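> sequence first, then the predicted structure:
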Amino acid sequence: MLIAAPASAQAVSSASGSSAYVQARAADAAGFPRLAAAGYATALKAEPDDQLLAMRAYRQALAAGDYNLASRAAAVMVRAGSAPPDADLLAFSIALQANDRTGTDAALARVAAGPLSFLAPVLQAWLAADRGQDPIAVLDKARDNALAGRYAAHHRPLLMIASRRGGDAVVALSALLTVGEENDDLRIDAATLFAGSGQRKLALTLIGGDRPDYALLRKRLGKGAKPSAAFGASRLFLQVAQDIAAQEIFPLTIALTRAALLLDPADDRARLYLAEALSGSGSDALALDELGRIAPDSPYRRGAEAGRISALQRSGRTEEAIPLARALAEGRDATAADARTYGDVLAATGQFAAAAGLYGAAIERAGGDGGWELQYLKGTALDRAGQWSEALPALQHAVALGPDQARALEYLGAALVVRGENLPEAQALLERASALQPDDPGISASLAWAYFTRGDVTRALPLLEKAVQGDPGGPVANEHLGDAYWTLGRRYEARYAWSAAAIYADTDAASRIQGKIANGL
């Protein structure tokens, strides 16, 4: 190992700019993000105009939660005109927290002129509310921008509460809120502001019922954030982080959630998304540290436990994750999500039959049919456990519930082809999956194999060639391509494709492929 973390901080602080940079890169690679941030800070002090160094320092500082370094690095890039758009959000948050009106307005002007301009109307409206102006009039500027309008719709009732227009807020909320988790954030934000404005009864109507997390939230009413621009901006940044979470744009998610937490350090929802992004980008130790900041009595403690399990798995500590997942799934208030989490952990360790049982439990806890994804997970686990007769109905149910879900369509179609069952249906399923995701190499290979199996090698060949172009090392696509070439009499190309397939194939497949290379089909 290049660096022994505990003994290196002093060395970094006394190093020259170039050596500090080298040590920072080494610390980053070795998994010591805070030490890396310290190294970048030293290097940036020695080379204050180096834009590449400033960018590295900025991203590392945000990951480590070093706002001072992030601000310094961002200033270098702003002067050079090379700052990423999220740097303006950080500058806005820092200035707002410091009650720096000039700095807040300057940062917001840059936001409004950049690619994140769709956030400007909501931020401007919250500043107007703070300054005694009419925020709704400002918010109406978002009407001509669909994306800005989406965020404005969420914040309109919140701004009404902040402006002491509780009656109007109730009307606006009734039009927006329906039963379902997709409205949880608006319910919680509105309840927080009602309680912070002294309207506890209205707050309680929004988060009533017997949900355990709502019960914990009710205990905190009146103790949290008050209506302010800091509250509104933090929630807006969290919304964007939630919206992009599935896209795995980790640097932007980290910047958004760090900005949100700077304005409201008590928002555990933002901490959950920050931890997920940190873990997803390889900073598992930082992720676990952030999750550790979520108190045992937090309404989001179950999410923190699930995040801890995920971070442990990503860092290769699955054996530590298993008992945590079991305890979560078997707890008194265990949910469908908890059962699924445990099932995912077991599936990752090859315990497919047990995982299928957990997915079945998740379906029961969810009520009804559980949704396409749980049925899909149950079906795939049963299949991998060697229980095809039980897997088939679950996979068919998944396709029925998710007719536009390419994953479910492909898995069922490919599984039928492999078994030689109902090949016309299998081909139709794979054609639907391909229409949904025409550039997916795996789907192209599966559809091609369906054509090949039914004797249509001419249709199969171009799809297999396309699949290999998309995934040159894919063992399945290369093996099937070799089979197609051999069938068409193109023996040299067949052996070349099989040789490519053998490189990454597992032991059983590699033995089969070597036989083809030696003897053909």
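All right, it came through fine. Numbering: from 1, shown residues only.
> rest of the way, CA atoms for contacts and neighbours
OK.
> just checking, A497 touches A484?
No. With contact defined as CA atoms under 8 Å, A497 and A484 do not form a contacting pair (9.9 Å).
> try it against this one:
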Amino acid sequence: MRLIWNGIVASAVAAALVLPGAGQARSLSGAYLAGIQAEQQLDYEEAARYFVRALSYDVDNPALLDAAIRAQVARGEVSTAIVLAQRLEETDTNPLGLILQLAGNVRDGQLTPALETLSNPQAQESLPLLADIWRGWLLINTGEEEDGFEALRDLALHPEWGLFGQNHLALAHVALGDYDAAAQVFADLDPVTTTLHRFGTRVRIEAQAKAGETRAALDLVDTLLEGSIGDVELETLRAALTDGNPVQRSMAGPMDGFAIALFDIGSQLNTGRRSEALLYLRVAHFLKPDLHEAALLIGQILEQQDQFDLARQVFETVPLDAPQSAEARLGLAAVYQSAERDDEAIATLSALAQSYPEALRVRYFQAEALRVAERYEDALPIYDQSVDLAVAQDRAFWQLYYGRAVSKHLTDDWPGAEADFRRALELRPDQPMVLNYLGYSLVEKGLKLDEALGMIQSAVEQRPDSGYIIDSLGWVYFQLGRYDEAVDPMEQAVALEPIDPVINDHLGDVYWMVGREREAEFQWRRALSFDPEPEERARILRKLDIGLDAVRAEEGHSVAN
């Protein structure tokens, strides 16, 4: 399922160099290379613009077409990509081009030509899994249901892809309204470890409910909610099942199977091959615009790639009355946070909280957004509401107490903060973030230093690659007066977080206390170059002026300590 053509850069540049006219060659190569640079930076809008410009000089160049097609799909212009794919001479050896050709056939209702295309062994080799799934759906949609189901049953026996076959066999029964048969197929699948994605889970619950297996559907919802800080869609489903209300249908009919197959593969690729997953998910969303789970994944990928405008656009395609609306708004808030637009993130979450006042997940993320924006006083009552909601549900989550503890600490309520940190540790005794924050805070306050050291040592054992936690270990040694022991962890911390001003400053202090004063001054100057907070800057400048011993004496510390 490899979508990127090996050697594309070399082939396109070579094509540019043989074009007649040096000026024209420079224009083509310049546009192409600019497109490649934009693509490497995951700027799909710019990549598409440059590749289309390059195509204007050589409209049938297969490497340029391939690059332009990828960029158009990634930015969500699948219709444009289908038109470009029609100009590829050989689609059977170009997986994305082949997918687009088939997607165009499905969109236009040309199912027989699509089935003929997939009969080609070369096409099956290019898209081994997708070809098998789509063949089953094509047969079902062209009236050959028995053959289509047989094809999916055969796939269900595949040693590697059997899960896909079983899921699509069940989905085919759902699409045709045979919920009893669907529930029987789902019954053979472990509901937690083998569910492919959120959509598949929802359809499974829907099939169980409509087959009269309401108790099994409720048990699955409860299993999925266990350990999570809420889920608006699942909670809404649970309320509908409990009240005996109908569950909203997820599949309009068997034509949906084509999009879901692409979504299945894209969901699996998302674990490590995001850019490739994005292409599958974009085509899936194109074929089934109300496949909102695809929009959620696309938005998450784009947000992780710092393509904030594209991510925002796709999250906003999910309508407010859709079951996935709350998750889409949470995703939108995450985009705003990643783009450092905290006010818009908070406004989005506040509006969502008004729509779902009893939703623990929404309240928690609202509190977290306020904390990240350093609005600790505003965050505290929202954390309180989150804790109250969890208690009312007879549930407890360490994350709620940790977030509230940090906010209390930063609003000078240390007794309240320590109590919440310790409550978080009761719920998750070995949680490294809690151990590190509480241990570091105790060190900073000069309290319970031996206990703090044990906490931080435990945190380091669990997160040996975290520069911030290793910095805490070095700093507790420093506060205990064990300066020689502080050197190694502090140097490790700086190696892991080389541009953090606080960690560099700490290493400077440790060097000073072991007599390495020139190295200490170098580290302090490095810390200054990384834009420390004003108070820290002033202290570093003072250390450079009169030395750490004098500064500590001014602060009331004993130099020997």
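Now that the structure is in, tell me what you want to look at. Just so you know, these numbers come straight off a predicted model, no measurement behind them.
> L302 of the second structure versus the nearest residue to A550 of the second structure once chain neighbours are set aside, what's the distance?
With sequence-adjacent residues excluded and distances taken as CA to CA, 6 or more residues apart in numbering, A550 of the second structure is closest to K543, at 7.9 Å. K543 of the second structure sits 45 Å away from L302 of the second structure when distances are taken as CA to CA, to the nearest Å.
> just R552 of the second structure next, same as before
Distance, R552 of the second structure to L302 of the second structure, by CA to CA: 48 Å.
> more crowded one of those two?
Taking neighbours as other CA atoms under 10 Å, R552 of the second structure and L302 compare with L302 leading, 24 against 14.
> that one matches what in the first structure?
For L302 of the second structure, the aligned position in the first structure is L278, judged by TM-score structural alignment.
> list the residues that contact that match.
Residues in contact with L278 of the first structure, defined by CA atoms under 8 Å, 6 or more residues apart in numbering, are 63, 250, 254, 284, 286-287.
> so where does it fall, helix or strand?
Taking DSSP states H and E as the criterion, L278 of the first structure maps to helix 268-280.
> I'd like the next helix or strand past that helix.
With DSSP H and E, the next secondary element past helix 268-280 of the first structure is helix 284-292.
> average distance between that following helix and the second structure?
Mean deviation of helix 284-292 of the first structure relative to the second structure after superposition (mean CA distance after the TM-score superposition for the first structure): 2.4 Å.
> what about the nearest residue to Y376 of the second structure once chain neighbours are set aside, how many residues nearby?
Residue nearest to Y376 of the second structure in three dimensions, not counting chain neighbours: S407, with 5.1 Å by CA to CA, 6+ apart. S407 of the second structure: 28 surrounding residues under other CA under 10 Å.
> how about L370 of the second structure, what's its partner in the first structure?
Looks like L370 of the second structure aligns to L346 there (TM-score structural alignment).
> OK, contacts around its match?
Going by CA under 8 Å, 6+ apart, L346 of the first structure touches 322, 352, 354-355.
> just give the nearest non-adjacent residue to the counterpart of A333 of the second structure in the first structure, would you?
With TM-score structural alignment as the criterion, A333 of the second structure lines up with I309 in the first structure. Leaving out its chain neighbours, the residue that sits closest to I309 of the first structure by CA to CA, 6+ apart is A321, at 4.9 Å.
> surely the one you found and L312 touch.
Yes. Between A321 of the first structure and L312 there is a contact under CA under 8 Å: 5.9 Å.
> just give me the match in the first structure for A311 of the second structure.
Match for A311 of the second structure (TM-score structural alignment): A287.
> OK, contacts around that match?
274-279, 308, 311.
> buried set for stretch 425-435 of the first structure?
426-427, 429-434 (16 or more other CA atoms under 10 Å).
> all helices for the stretch 451-561 of the second structure, in order.
With DSSP state H, counting those that start in this stretch as the criterion, the stretch 451-561 of the second structure has helices at 467-479, 483-496, 501-513, 517-529, 534-546, 548-554.
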